[in-house]
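Visitor: can you look at this prediction? I've put the sequence above it.
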Amino acid sequence: MGDGKRLRVAVVGTGAIAESHRAAYQAHRDDVDIVAAADVDESRAVAFCATTEHAQPYRDLGSLLAEQAPDLVSICTPPGLHVEQTRAVLESGAWVWCEKPPCRSLAEYDEMTAAEGDGGPYVSFVYQQRSGSAAAHFRSLLAAGDLGRPLVAHCQTTWYRDAAYYAVPWRGRWETEGGGPAMGHGIHQMDLLLHLLGEWAEVQAMTARLVHDVETEDVSTALVRFESGALGTVVNSVLSPDEVSRIRIDCENATAELTHLYGYGIKDWRYTPAPHVAEAEVVRWHTPPDDFGSSHAAAFAPVLAAYREGRRPPCSGDDGRRVLEFVAALYKSASTGLGVRRGEIGPDDAFYRSMAGARTGVPA
């Protein structure tokens, strides 16, 4: 793994999100070589490969793995296919870099990670909102005590999706998508919130289907208590014409606020000091040592480093599971009307097997 050779990578599923993976790999072209792509629509695979140096197109993953023997495979297919494809890639000896949502349930997540080898290969998931340098800067300020204790948080993913979006057959169905905007849209901001503030302790939630003719919800709200004692609100929507992604964290010494849509840079963060904080401190808050935005390219860098060093990458194992457990708790709380604690959803729980609980395949 540490031989310095270019990493041979492949992409499965060449729809829109695959372009972000291609861009990430080409940003690391000195270390990465895209050798193949597979799609059930062969013309899409051919078109994708035409944008690379010499990647070969395939109609199925099995043939790609057998003929190309890649070191790492991006899985960019609908979530209902992730378990089967991840297992096939891991069994071939290659690592997996899988798009969100990781899968449709905690049971499926545990099935995927159970297919990992002892010491690798590993499956890591694309939570690229963690990757911006400004997020690392916030974490360093919080760890150093500069911001004081976190007290109140707000996490907002309020986007807009029309009927044409849900005309794609696998969207909006428990069986194929695994959930609504809490799974398919807000999971990135919620993962970033947990990355910034640490473990959650309890969630109470509501979901509703207010507009779209789908099985899943089209809006959700939640209250969350963190292990630190901080309280937060979470809103996920596909009903919001004025689209925004926002995280606001009120600490003892400052309010930190991130406002963006699909990605951010340092310019999208704002720190407002409490009255007792000196201005010199505020200047330092706004000037992190590095300045690069959140992106697939930035998110892939630590995965590449982990591969080279033969260690578990970030956004894998327990680290990758945390936000999925939070989403499962959100759905369980909304269904039962009760608060759900972290660690409560085990293998005997219906919400371990499906985000719909016992309602799989029927309207929410």
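Guide: Now that the structure is in, tell me what you want to look at.

Visitor: hey, let's count contacts and neighbours off CA atoms from now on
Guide: Noted.

Visitor: buried residues in stretch 105-117, which are they?
Guide: 105-106, 108-110, 112-113, 115-116 (16 or more other C-alpha atoms under 10 Å).

Visitor: redo those as CSV? Include distance to residue 242 and secondary structure.
Guide: Shown next, in CSV, are those (distance: C-alpha to C-alpha, whole Å; DSSP: H, G, I helix; E, B strand; the rest coil):
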residue, distance to residue 242, secondary structure
105, 30, coil
106, 32, helix
108, 34, helix
109, 33, helix
110, 37, helix
112, 37, helix
113, 38, helix
115, 42, coil
116, 42, coil
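
Visitor: between these, which is closest to residue 171?
Guide: residue 105 (15.7 Å; C-alpha to C-alpha).

Visitor: ok, now which ones touch the closest one?
Guide: Applying C-alpha atoms under 8 Å, 6 or more residues apart in numbering, we find residue 105 in contact with 178, 324, 328, 351-355.

Visitor: another structure for you, compare them:
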Amino acid sequence: MADGKRLRVAVVGAGQIADSHRAAYDAHGDHVDIVAAVDVDEARAVAFCAATEHAKPYGDLATMLAEQEPDLVSICTPPGLHLEQAVLALRGGAWVWCEKPPCRSLAEYDAMVAAEGEAGPYLSFVFQQRSGAAAGHFRRLLGEGEFGRPLVAHCQTTWFRDAAYYAVPWRGRWATEGGGPAMGHGIHQMDLLLHLLAERAGEWAEVQAMTARLVHDVETEDVSTALVRFESGALATVVNSVLSPDEVSRIRIDCEDASVELTHLYGYGAGNWRYTAAPHVAVDRTQRWRTPDDVRSSHAAAFAPVLAAYRAGRRPPCGGDDGRRVLEFVAALYKAAATGRGVRRGEIGPGDAFYSAMAGAAAG
């Protein structure tokens, strides 16, 4: 990219989420050129391409890779297809920017990363809730000790999905979606929580959990709750639901010197963050807590560091170990719920039923 070459991008899966990827690339239009779209539904691929300058529609990923030789491939298909498509793109020499959930299991994640080259191409995942400027500002201040030690946290993704939502054949099934709201919905807020606290509280260390299927006629859960201990000793609660008419996405972190709360639904700006100082904190100190920029969380904001990493030839964020953190957490949540005991970070590896499938032995 140093020579001014525009990044040649192809989009695989031309459904609704692909529009967010197109908007992200359009926001970086001076540096990105969408050259192709792939979908098994020809009409959908054609419609997506019609909204671009000159992208060409395809019905087959391998054919597109051979003809277009893209620099980067967006994967916007259901999670059951991510492993095969990501590996094919990586082996074809393209970087991959893949939608969440990354895949259906830790085993699949490790297989995807194994297909990367030592110096690229690399794989990264769309955890756009990290991308808002206010999250980066808070994480920097937390790391500098501005708020003292994190002590208690809450992570809430309580949304509402009706029966029509689950009428889509791949949803609500272990084999095709990989999990319920912990995988498909709450994974964004959980990733953000783990990302923020890693700066000061360390990695998550242990999780205890419960899951239930209370309303929907599906294989997976429709609600989950978890208790989490971090390496520092900090504790957190996590709730993921698709049963909640009053929808909200919320993270609250209580530190020694302040409570910090983020409340939104699908995206946030600086105004969605609220800081409450502890009684002993001087008022003039809180002036530093204001977010200097108001870049909202979005696919466009999330793509910026991916583009920068491509130019520099280094691994982008939300890939490798960084992208694996939340998936390991989700696997531990499901294992803890299934076994009724606490699960520690690092215990789920090859040979463990929950390494190969989020449902564990029940997946078979």
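Guide: All right, it came through fine. Note that this is a predicted model, so its numbers are computed, not measured.

Visitor: need the max-distance pair from the buried residues of stretch 105-117 of the first structure.
Guide: 105 and 116 (17.6 Å).

Visitor: picking that back up, tell me which of the contacts of residue 105 of the first structure is nearest to residue 25 of the first structure?
Guide: Nearest member of the contacts of residue 105 of the first structure to residue 25 of the first structure, counting by C-alpha to C-alpha, is residue 324, at 26.2 Å.

Visitor: mind checking how far residue 203 of the second structure is from residue 345 of the second structure?
Guide: 8 Å (C-alpha to C-alpha, to the nearest Å).

Visitor: swap in residue 217 of the second structure?
Guide: Counting by C-alpha to C-alpha - residue 217 of the second structure and residue 345 of the second structure are separated by 31 Å.

Visitor: then residue 330 of the second structure?
Guide: The spacing between residue 330 of the second structure and residue 345 of the second structure, counted by C-alpha to C-alpha, is 11 Å.

Visitor: so between those two, which is more surrounded?
Guide: Per other C-alpha atoms under 10 Å, whichever of residue 330 of the second structure and residue 345 has more neighbours is residue 330, with 22 against 17.

Visitor: so who does the aligned partner of that one in the first structure touch?
Guide: In the first structure, the residue matched to residue 330 of the second structure (TM-score structural alignment) is residue 327. Counting by C-alpha under 8 Å, 6+ apart, residue 327 of the first structure makes contact with 182-183, 187, 355.

Visitor: same question for residue 135 of the first structure.
Guide: Counting by C-alpha under 8 Å, 6+ apart, residue 135 of the first structure has contacts residue 196.

Visitor: surely it forms part of a helix?
Guide: Yes - judged by DSSP: H, G, I helix; E, B strand; the rest coil, residue 135 of the first structure forms part of a helix.

Visitor: in the superposed pair, what's the mean gap between the longest strand anywhere in the first structure and the second structure?
Guide: Assignment by DSSP state E gives strand 239-251 as the longest strand of the first structure. With mean C-alpha distance after the TM-score superposition for the first structure, strand 239-251 of the first structure departs from the second structure by a mean of 0.2 Å once superposed.

Visitor: show me what that strand is packed up against.
Guide: Packing contacts for strand 239-251 of the first structure, counted by 3 or more C-alpha pairs under 8 Å, 6 or more residues apart in numbering; DSSP states H and E, involve strand 150-160, helix 187-197, strand 254-260.

Visitor: so residue 277 of the first structure touches residue 253, yeah?
Guide: Yes - taking contacts as C-alpha atoms under 8 Å, residue 277 of the first structure lies within contact range of residue 253: 6.7 Å.
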